Structures are given as C-alpha cells and as structure tokens.
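J.: My questions are about this predicted structure, shown below with the sequence.
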Amino acid sequence: MPWLTLLIAAPALGAVLTALVPAGRGTLAKQVAIAFSLLSLAIAIAVIAQFELGADRYQLVEQQAWIDALGIYWALGIDGIGAALIALTAVATPIVAMAMWPEAEAEKRDPKAFFALLLAVEALIFTAFLAKDVLLFYIVFEAMLIPLYFMIGMYGGPQRRYAALKFLLYNLFGGLVMLAAVIGLYVQSVDAGNASFLLTDLVALDIPVETQRWLFLGFMLAFAIKAPLWPFHTWLPDAAAEATPSNAAFLSGVADKVGTFGMIALAVPLFPAAAAEFAPVIVVLAVISIVYGALLAIGQTDMKRLIGYTSISHFGFIVLGIFALTERGATGSTLYMINHGLSTIALFVIVGFMISRRRSRLVADYGGMQKTTPKLAGVFLFAGLSGLALPPLSTFLSEFLVIAGTFEQYRAAAVIATVGIVLAALYILWLYQRTMTGPERADIGATRDLGRREIAVVTPLIALILAIGFFPRTVVDVIDDGVGPTLAEVDVEAPPPLVSVTDHAAEGNDE
C-alpha cells in the first residue's frame, strides 16, 4: 500500500470534488471538504502508527522515476520530524475547515473555492514534509503559493489584495533564489558522477565549503522568508490582519512551518559546514525576531495583527533552537512547531468568533465580555496562556528545551531570548484584560456565548495542548528519532558541561 501517496491524494481529490460541487450548493461543498479532511486525518493516523522508533531514518519510502535521465524522482519518506508535522497538518485542517463555515457565509459568495483551496494547500504541505527529492520539494514549495495567494486575496479584509500580492512577491523572490541553489546543488552531483536530486544522494556529496556557503544562503533565504524571520517578516502581519481568521490560523499555524522544516530537514544536513559557520549570525537574527515581534505585538490595536507579530516572535524561538545545533535545541524547535501551531490556531479561531459577533477586529471595540460570554472568555484565556508558555501547557516544554539547548552553545542569546518570554506574558494578558475584563461596554450585553459547533472546534485544540503538556514523551521520542540523524551531519563540537563530573566527584571525596 503506497501510504504516503495515498495521504497526499486524499486532500487533493477532496479539493477537486469540492470545486466541482454545483454553484449554490455551499453546504454540500463544506460537507465534502470536512469529510475529506477527516479522511486525511484517518490516513495520517494510519501512517504514523506504522512509524517505528529506532528503525530506518526514512520509513514507508516510495520512489518512482519521474524524469530518469535527470535523476528526478517521485520520492517520499517519513522521519520523526516529518511525522510530527504531518500530525499537526492533519489535525489542524478539519478544525480550520469547521471554523471556516460561518466565515464563508459572511463573505456572501460561493464558499466552495474557500474549502477547495484549503484542501489543495493541505495536499501540497503533506508533499513538502514527505518529499525526499529536492526538486520535488522545491516544486511543491512554490506551488503552494498559488492557493495561499487566492485564500488571502479572495476572502478577508479591505486590504486583502495588497496583503496577498505582498505575500506572493516576497515568497516568489525567495523561491527563485532557492531554484538557483537547487540547480547549483544538482551541478555538484553531476560533477561527482551521480546526477541526482535525491536527498540521500545529495547529503552524501562532499561539497567544498565555499560552494556550500552560497548554496546554503540560497536555501536559507527562501526558508527565512517563508518562516518568516526578521528582517524578511513584513508580509506576515499584513496577511494575518487581512485574511479571514481561519485562513490566518492555517497560514501561520501550519503552512509557514514548511520554512522552518526546510531549515532543519534540508539546509542543515545538505550544507553542514555552512550551517555551522552561519549559525551565530542566524542566532542573532532569531533573537532579534523574538524581541522585535514581542515588542510590536504589545503596541497593536488590531487583534489579528497582534497575533501575527506574536508568531514572528515564536518563529524566532524555533529558528534559535534549530541553529543552536544541539539535539536538545532542535528537539525543542520541532516540538515548538507543533505547539505554536496549536496555540496560534486556537487564538486566531477564537478571535474569529469574537469578530463574527462584533464585526470588528479592533481591541478598542471590546471590553467586559467575560460577564456576558464566560465560555468565550475562558477559552480565550486558555489559548493565551498556551501562547505565553505557561506550565504545564504544551508550549512550556518546547520553549524550555529551546532555551536550554541554546544555552549550551550561545549563553548570551539564551538569556536575551528569555526577554521574549516576559514580553509574551505582557502582550497576552494585556490583550485579555482589554477585551474581556473591566467595565462592560453598553453594546456588549446582547453578545452570545459559544455555541455547540464552536465548542466542537476548540475542544480538540484544548485537549491536545493539555495532552502534550502532561504527556509529552511519545511526541518527543518520535521527534528525537529524526533530530539525532539530522544533527549527526553537522560537525559541531559539543560544549563542555557547566559542571565537570570528575570535579564534582573530587569535591565529594575531599568532603
């Protein structure tokens, strides 16, 4: 059974069938899309259930010649990092689809494109996380820009077309630079006598350090824009503000993880010497992202833009852990991708519920809502506490591992990054205070609380945040299985322990 191809085919087929639903049958289009997203989730569970810890690095491998003369393959495989991100994507898609239901109605246009585009992006994201041919990865990396462009540009705020165009231009530029690097990498394989785009073949190449530097920068630029990392971040707040809340949730919570996945799964193992050489610079950029994103989030008056800036700060933590180049940091970063996805989707979805009631995304138009809508206030507070990494919620462990892993190599960066943790508490709690507490606005009294469908949307997110927070071992073990072999490609000298075991033993003997 070609499980990985089947996993990609399910949402792709769902996208086609949803698009073919007759005009005026919006409810049917929603039902078809949600059904196929749930089918994709079931297949993803079946795939991950077959993943064996300690076995081959890439499992369930499928490899068919695509253009044999050029060494291009339909090559898929799953490792621990990919398994974790496949799970995030499979869980997030039906949740976002259900959250889209009232948004599609509010747009007063045929919603089938709304849902068909979501399933198309899901299929492309699955392919990116599974691709073991670098050219195949590049193709889907670029192809997903098209449905995302239409998702942002067709539905949302008054400046949505500007935000969509900005998103497209930024990412197209990064993709074109990456294409040049992909071609350069292929030339290296030709020179070595084994023309191939297969990741396993390319990782085995002995590429000169000077060449590695240029190729690494080509890949890294595309991934830094996608993630995004400061100073390539400016498209994200605009896209988050102008897209519908569910679109913003999927973009920031899931789709952007392709960028950070590319850093750890492609850029680091393909160019280990260059990754180690540029790591200090990237760590500095990551720390700037953490503090800059948090500071700008504090000053926002638009709730969706505020969450967009928080994501820039969180992506800084993810990149920091990757380029600390320690196993603890990389494990924390991958876990952070999962936990940031869950908490950010929860925040955007709940803000979407608020906007649907008040028809405003401005903080100033809210206040005292917890008296009228206690359930909404409760889940908003829970999502906010998850975003600021309050223990024992899931984000706490990932943030702790990133800081601890970074401290092993870059102590100053780890210390400065903790400022972002303090600022996160400030912007989240201040947002909650301004919207949910204080005097009740005169026009708030008629606001309805969460309904059954809305509770059904947020319940899986709350359950997963709690489950990973209290029982993280299974997820961490799967991630570790992929992180270990990846970092083994990078020759980074392990730092000395903070306290020498022999010295400690000698002190004990003296006593």
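T.: Nice, thanks for sending it over.

J.: C-alpha from now on. contacts and neighbour counts both.
T.: Will do.

J.: which outside residues touch the biggest strand by length in the chain?
T.: The residue-count maximum for a strand in the chain (DSSP state E) belongs to strand 59-67. Judged by Cα atoms under 8 Å, 6 or more residues apart in numbering, the contacts made with strand 59-67 from elsewhere in the structure are 2-4, 51, 71-79.

J.: same thing with stretch 456-474?
T.: If you take Cα under 8 Å, 6+ apart as the criterion, stretch 456-474 is touched by 95, 98-99, 339, 342-343, 346, 349, 379, 382-383, 386, 391-397, 475.

J.: Would you mark the buried spots in the longest strand of the chain?
T.: Neighbour counts over strand 59-67 (16 or more other Cα atoms under 10 Å) mark 59-62 as buried.

J.: Could you give the separation of it from the chain centroid?
T.: Relative to its parent chain, strand 59-67 has a centroid offset of 26 Å by Cα atoms, centre = their mean, to the nearest Å.

J.: Got another one to weigh against that:
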Amino acid sequence: MDIPWLTLAIALPAVGALAVALVPPGCGELVKRLTLGVSLGTLLLVGSMALRFDPGSAGRLQFEEIYPWIPRFGVNIAFGVDGIALVLILMAAVLVPLVVLAAWRENEETDDSGKGYFALILALEAMMIGVFAATDVFLFYVLFEAMLIPVYFMIGRYGRGPNRRRAAIKFLLFSLFGGLLMLVAVIAVYVQGGTFLWADLVGPDGGLAGVDTTTARWLFLGFFVAFAIKAPMWPVHTWLPSAAGASRPGTAVLLVGVLDKVGTYGMLRYCLELFPEAAHWFVWPVVVLSLVSIVYGAILAIGQSDMLRLIAYTSLSHFGFITLGIFAMTSQSQAGATLYMVNHGFATGALFLIAGFLIARQGSAAIADYGGVQRLAPKLAGVFLVAGLAGLALPGLAPFVSEFLVFVGTYAFHPVPAIIATVGVVLAALYILWMYQRTMTGPVREELTGLRDLTGREAWAVGPLIALILLFGVQPQPLLDVINPAVEQTMHQIDATDPEPAVDPADQSASGQEGASE
C-alpha cells in the first residue's frame, strides 16, 4: 500500500492547528508544547518522504496523489513533487519548529497567551507544504490565496508597533491584486487546455498546447505579476519592508524565508513551463528588473535604521539574484537559483531570529539602540556574525555556492548582467558589516548593561540554521543531486540549452599536453 506522504504532511499541521485552537484558555505551556510537537512530527514525516525520493527516477513527479474535488469543472486535489518542490518543502518543515522555539516567550501578553499565533503558524505550514506540492493549477491558486489569511492576522493581530494593521492591509491588498490577475490567467489556461492538471497542461514537449503567441504572452504576464508581487521584485516590493518591520521576527522568517519563495517557485513551475515562448520573449525585461532589484534593494538596506527593515531590503536584493538565475535560462543559473531559495531561507531566517532575540531583550529594533553587544553577549554576537556573513555570501557558507552558480550561469547567458549584478555583492558587504559594527562592536551602551547572552532555548532555535549554513557551504552536493534532474527537465520543457563554452575542453586538454611534452 502506497503511503499518501504529501496528504499526511499537509493534514498533520492542519489538524494540529485545530487542536491548538481548541486548547482551553490558561494552558499556554500546553499550546507551545503541542505546536512544537506537531511541527517536529511534520519535519520527521517530510524527512522520511525525502529519504524515499529518487532523483534518478524517469518520472517527472513523485509521490503523486489525485483525488476528485469538483469533477464538473475538472478540479482535483492533486499533489506531487520533483526535486525543486521537495527541497522547498524541506526548508519550510525545518524553519517552522525553529520559529516556534524562538517565539516561546512571545505573545504571552495577549489575551490567549499566544494560542492564536501558534495555531496560525501550523495552519500556515499546512498551506506552505500544499502550495509547493500542488499539481492542479486551481488548487495551487486556492492555496496561494489562502496563505494570505494566516499571515494577515500574524501581522495585524500579533505584530509589533502601531503600524502593524496598516502593514497587514498593505500586504493583503498587494497580494489580492496579484491573485486577481492570476485567477483570470488560471481560468484562461483551463479554457485553452481543458484541464487544471499541471502535468497534462505542459505536455511532453513543453508549453500549453494550442495557444497563440499573443494570448500566451498575456497569460504569462498574469502569472508573472502575481509571482513578482509575492517574491517580491521591484517595483511591486513596497509591501515587504512594511510587513517585515511590523511583524514578529518569527512571522518575518516565514514570510521572507518561505512564502516569498512561492513567487520564485511559481516562475519556474508555471511561467516558464506553461509559456516557454513568452518566457523567452520576456527574458530581457525580467533580467533588467532583477538587476534593479539587486542594486536598489542593497542601496536601501544601507540606509535603514531598523534591523528588521534592513534584513527585508537585503531580501529584495537576494530575490533579484534568484529571478536573474531563473530567467538566465541556463542549467547552472537555474540550479543556483533553486539552491539560493533554500540557502536564503536558512541565512535570512537566522538573521531575523537573532534580531528577534535582541528585540526581546531591549524592546527595540532600532540599530542606534545597540552597541558593544559582543562584550556582553559574545555567543549572540558570534551567531549574528555567521548569519550576517552568510547574508553577504562569504565563501565557505551556503549562500556563496548558490550565488556563484547564478553568476556562472548568467555569465554564460550574457556577461553584462552578471557584471552589473556584482555591484550587489559589494553593497552586501557594506550593509551587513556596517550593521554588525553598529550593533555589536564599539563601547557598550549604558542601557545595555546586564544584557544576557544566548540562552539554551535560543541556541536550539538558531543553532540548526547555523549548522545547515556551514554544512551546505562545504557540501552542497546532496541538495544539488536532488535539484539538478528537475532543472534538466525544466530546461527541456522550455527548449533551452546551455551556451557552448568559449574554449573547447578537448582543445584545451590537447594544448596542455603539448605544453607538457615541450
């Protein structure tokens, strides 16, 4: 009997969210333990599924499940994963229990002792796994939109600062606008293709069959704008710093670390594979927008005085690298972009959590309110430094491999965008090291006297992320072994090939042998 792995991975946090919501008032500790247990159970389940994944399988999707939902309109509850979806589901499953640990002492001032917040985390986890696993376009759209509900309340109800409700509404309006465009495109895809099943729509040769060029380009835009807002990309990014700045750090981790990846994942899965001709036609506009996002996000990050907003703007820059890699359309750039999604989730997640530890101690996210922290809390400063160096893609840390692959693949596509993108690397060093200098070094501010170092619970929350950053920095191959076959399938579907090397390796080898003989 086949185990419905994906259904179980979605159902467990969904049922857990309901159980947490039904816990009687005054049982705050039970709420936290139950949430942590469910999230760890989900991680164990997803990990067991991942161990059974076969990267060399001839089939495109694995663990496929199809259940009729609305037969009259051909809508199914359909799940399945390839290597790209699998690594993103794993990333989400890793981050959720760490967010729960980090938020253990938060929300205790609310009237439900955080019960609502933890229930929303589990509900959101179920939707995140579902949206990456969905292979029915209509189901994907439903989950894409449904994720807005828990995030809206996590920001507006459980956020921080007087502007949290305004930030939540801004996030909601931007996302609903993009979702409306995508709904029109989803309906048009069904009319053209006669089905919502993704595997049937793309077909063996790639692309939505029977669609004229003009229609395909408009449908591409309908999906792309929705995904660009979710990602986010310049100029539809303005909701992100507001939402991140008004969120609890744990919410920011899930928002930037996981939810935003739905946008870049959607570009790979839907924009490219459903509309390959349109994707090729729009390559240069998207590349230009990606470069603007890289440089613009980095420049704005330098000028931020709020830690959470600064980290949010760094993510705008990083997502520029991801979209650049996707639309450079080489195997190296797309593998690097996918790996970047995972590594960015770990590195940025660590930065948000550590910033949250500082905010929990001092009640402020303002960079100017800190200074000399490394003298009082050397462990806290140490993990902050490692996470920050990962954010600027220091060699030896996980994001470096991702960024390097994006650069190499983009340079093979065209040298100019790759050269311009290096500006983002230089600026990254500036905003990360300057933030570290202003908060961790220098004389100790008087109001920080007595600041405690990293606690055991906090170490368990951030330690696994630091370990993963170090591990995948020196050994990224396990992830690439899973990602590369899926990227090759995508390249085939969009009829893209890697450019020929400027120097023939055989000629280079022969020249080397001649030099040796001489």
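T.: Yep, it's here. Treat the numbers as computed from the prediction; the structure is a model and nothing was measured.

J.: re the thing from before, buried subset of the contacts of stretch 456-474 of the first structure?
T.: In the contacts of stretch 456-474 of the first structure, burial by neighbour count holds for 95, 98-99, 339, 342-343, 346, 349, 379, 382-383, 386, 392-397, 475, counting by 16+ other Cα under 10 Å.

J.: Next step: those restricted to strands.
T.: Among these, none falls in strands (DSSP E).

J.: Next step: those restricted to helices.
T.: Taking DSSP state H, the ones among those that sit in helices are 95, 98-99, 339, 342-343, 346, 349, 379, 382-383, 386, 394-397, 475.

J.: what's near enough to touch the aligned partner of Ala146 of the second structure in the first structure?
T.: Aligned against the first structure by TM-score structural alignment, Ala146 of the second structure finds its counterpart in Ala143. Under the criterion of Cα under 8 Å, 6+ apart, the neighbours of Ala143 of the first structure are Leu124.

J.: I would like the residues contacting stretch 433-446 of the second structure, please.
T.: Taking contacts as Cα under 8 Å, 6+ apart, the residues outside stretch 433-446 of the second structure that touch it are 367-375, 381, 384-385, 388.

J.: Please identify the buried residues of that stretch?
T.: When burial is assessed from 16+ other Cα under 10 Å, stretch 433-446 of the second structure yields the following buried residues: 433, 435-441, 444.

J.: Between the two ends of it, how far is it?
T.: With Cα to Cα, to the nearest Å as the measure, the first residue of stretch 433-446 of the second structure is 23 Å from its last.

J.: next one: that stretch to chain centre, how far?
T.: With Cα atoms, centre = their mean as the basis, the distance from the averaged C-alpha position of stretch 433-446 of the second structure to the chain average is 29 Å.

J.: which SS state does the residue in the second structure that Ile125 of the first structure lines up against fall under?
T.: When the second structure is aligned by TM-score structural alignment, the residue opposite Ile125 of the first structure is Met128. What DSSP: H, G, I helix; E, B strand; the rest coil gives for Met128 of the second structure is helix.

J.: hang on, Met128 of the second structure packs against Ala93?
T.: No: with the criterion set as Cα atoms under 8 Å, Met128 of the second structure and Ala93 do not qualify as a contacting pair; they are 9.2 Å apart.

J.: So what's the residue count around Gly245 of the second structure?
T.: Neighbouring residues of Gly245 of the second structure were enumerated by other Cα atoms under 10 Å; the total is 25.

J.: Could you check which helix or strand contains the aligned residue in the first structure for it?
T.: For Gly245 of the second structure, the aligned position in the first structure is Ala241, judged by TM-score structural alignment. Assigned by DSSP states H and E, Ala241 of the first structure falls within helix 235-242.

J.: ok, now Val21 of the first structure?
T.: Take DSSP H and E as the rule and Val21 of the first structure turns out to sit in neither a helix nor a strand.

J.: OK, contacts around Ala209 of the second structure?
T.: Counted by Cα under 8 Å, 6+ apart, Ala209 of the second structure has contacts 192-193, 201-203.
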